[in-house]
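Colleague: need a structure here:
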Amino acid sequence: MGIMFRGVNPINLDGKGRLAIPARYRESISDHCDGRMVATIDTESKCLLLYPQPEWDEIQAKIEALPSFNPAARRIQRLLIGHATDLDMDAAGRLLMPAPLREYAGLDKKIVLLGQGRKFEIWSEELWNMTRDEYLQDVEAGMTIPEDMQTLSL
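Modeller: Below you'll find the model as predicted:
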């Protein structure tokens, strides 16, 4: 089954740009991938994607297999693989986020670590709150729910 992340986790980046992984995830990350993670940009939103190394390796293989002569595929390869950065969780459970990635996502002090199953998203707290509120307004306004989800009983 592998690893599973869920939940919204408000976190503060320290002065060096490090984020402390919440304690409840640390052991499973250590056991699963020895603390080795990969961060890259999300091409759809101004946030970062954070994967355990084994999950990223699978995704990178799929991205590399896309036809490089296709301009859209080439763009995805350049953005996702080009920004992919290896991160090692230290003994205190922290990851040092590189400046280019922090700048892309507008990460300052207050951030949100959002569990998304096999990965995390990392958002600036302000941008996440705005985005979440937009999503909720879309639902209230009667946004169409994908057909696959209409059969789910939540």
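
Colleague: drop to CA atoms for contacts and neighbour counts, all remaining ones
Modeller: OK.

Colleague: Am I right that I76 is in a helix?
Modeller: Yes. Assessed by DSSP: H, G, I helix; E, B strand; the rest coil, I76 belongs to a helix.

Colleague: any idea how far K46 is from it?
Modeller: Per Cα to Cα, to the nearest Å, I76 is found 15 Å from K46.

Colleague: How far off centre is the longest helix belonging to the chain?
Modeller: Counting by DSSP state H, the longest helix found in the chain is helix 125-140. From the chain centre to the centre of helix 125-140 is a distance of 17 Å (Cα atoms, centre = their mean, to the nearest Å).

Colleague: Before we compare anything, build this one as well:
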Amino acid sequence: MFLSTFEKQLDGKRRLLIPQEFRTAENGAETGIFCFLSIQFDCLEAGGDHLMAEYEAMIEDLPFGDDYRTALEETVYAGQKPLAYDSGGRITLTESLCRQAGLGDDVVIAGLGRRFQIWDRARWEARREERRLLARQAVKERGEAGRLLARSRPGLRVVSPSDGEGGA
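Modeller: A predicted model of the protein is given here:
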């Protein structure tokens, strides 16, 4: 899994050191990564073979010729760049990817499980508190939904973060 957040700098050639713990066979990124403009945000989305397999499965579930399928194919397949590591574990981002994602010299690499994102540091910082509040709301709503489910199923125990035992 891609975990943690790293602050890095792009050098003059747009090279970026990918953390060693991200360059593993377990996440399918031991020799390089796939990188494309995020579908959701103004950043780059990247990952290894496992990420591409998830997108491929999502695309294949849609009928050929479906507009959603075509949009995903254009974004994920046509928009992606396979990037190999150099001997120092760096990738070289294309000028186009950097421009599309609005990346400056200072970037943040944010691990998100099966994928990671590359953000302009100022943009990442500007959204961090808003995203934390949204996560807090998600935990609260999921906890409430779990408690309703438990009421409908006697004997089911739902643990919430406020119980001091972890997950919702």
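
Colleague: mind listing what's buried in the longest helix of the first structure?
Modeller: Neighbour-count burial for helix 125-140 of the first structure flags E125, L127, W128 (criterion: 16 or more other Cα atoms under 10 Å).

Colleague: Relative to A25 of the second structure, how far out is H50 of the second structure?
Modeller: Taken as Cα to Cα, the span from H50 of the second structure to A25 of the second structure is 10 Å.

Colleague: Of those two, give the one with the bigger neighbour count.
Modeller: Comparing H50 of the second structure with A25 by other Cα atoms under 10 Å, the one with more neighbours is H50, at 16 against 11.

Colleague: and the more buried one, what does it touch?
Modeller: Shown in contact with H50 of the second structure (Cα atoms under 8 Å, 6 or more residues apart in numbering): N27, G28, R114.

Colleague: after superposition, how close is stretch 122-129 of the first structure to the second structure?
Modeller: Once fitted to the second structure, stretch 122-129 of the first structure is off its aligned match by 0.6 Å on average (mean Cα distance after the TM-score superposition for the first structure).

Colleague: and for that stretch, what span of the second structure is it aligned with?
Modeller: Alignment of stretch 122-129 of the first structure against the second structure: residues 118-125, by TM-score structural alignment.

Colleague: Next, report how far that stretch is displaced from the centre of its chain.
Modeller: Worked out by Cα atoms, centre = their mean, stretch 118-125 of the second structure lies 13 Å from the chain centre.

Colleague: And the longest helix of the first structure, what does it pack against?
Modeller: Taking 3 or more Cα pairs under 8 Å, 6 or more residues apart in numbering; DSSP states H and E as contact, the helices and strands that helix 125-140 of the first structure lies on are strand 110-117.
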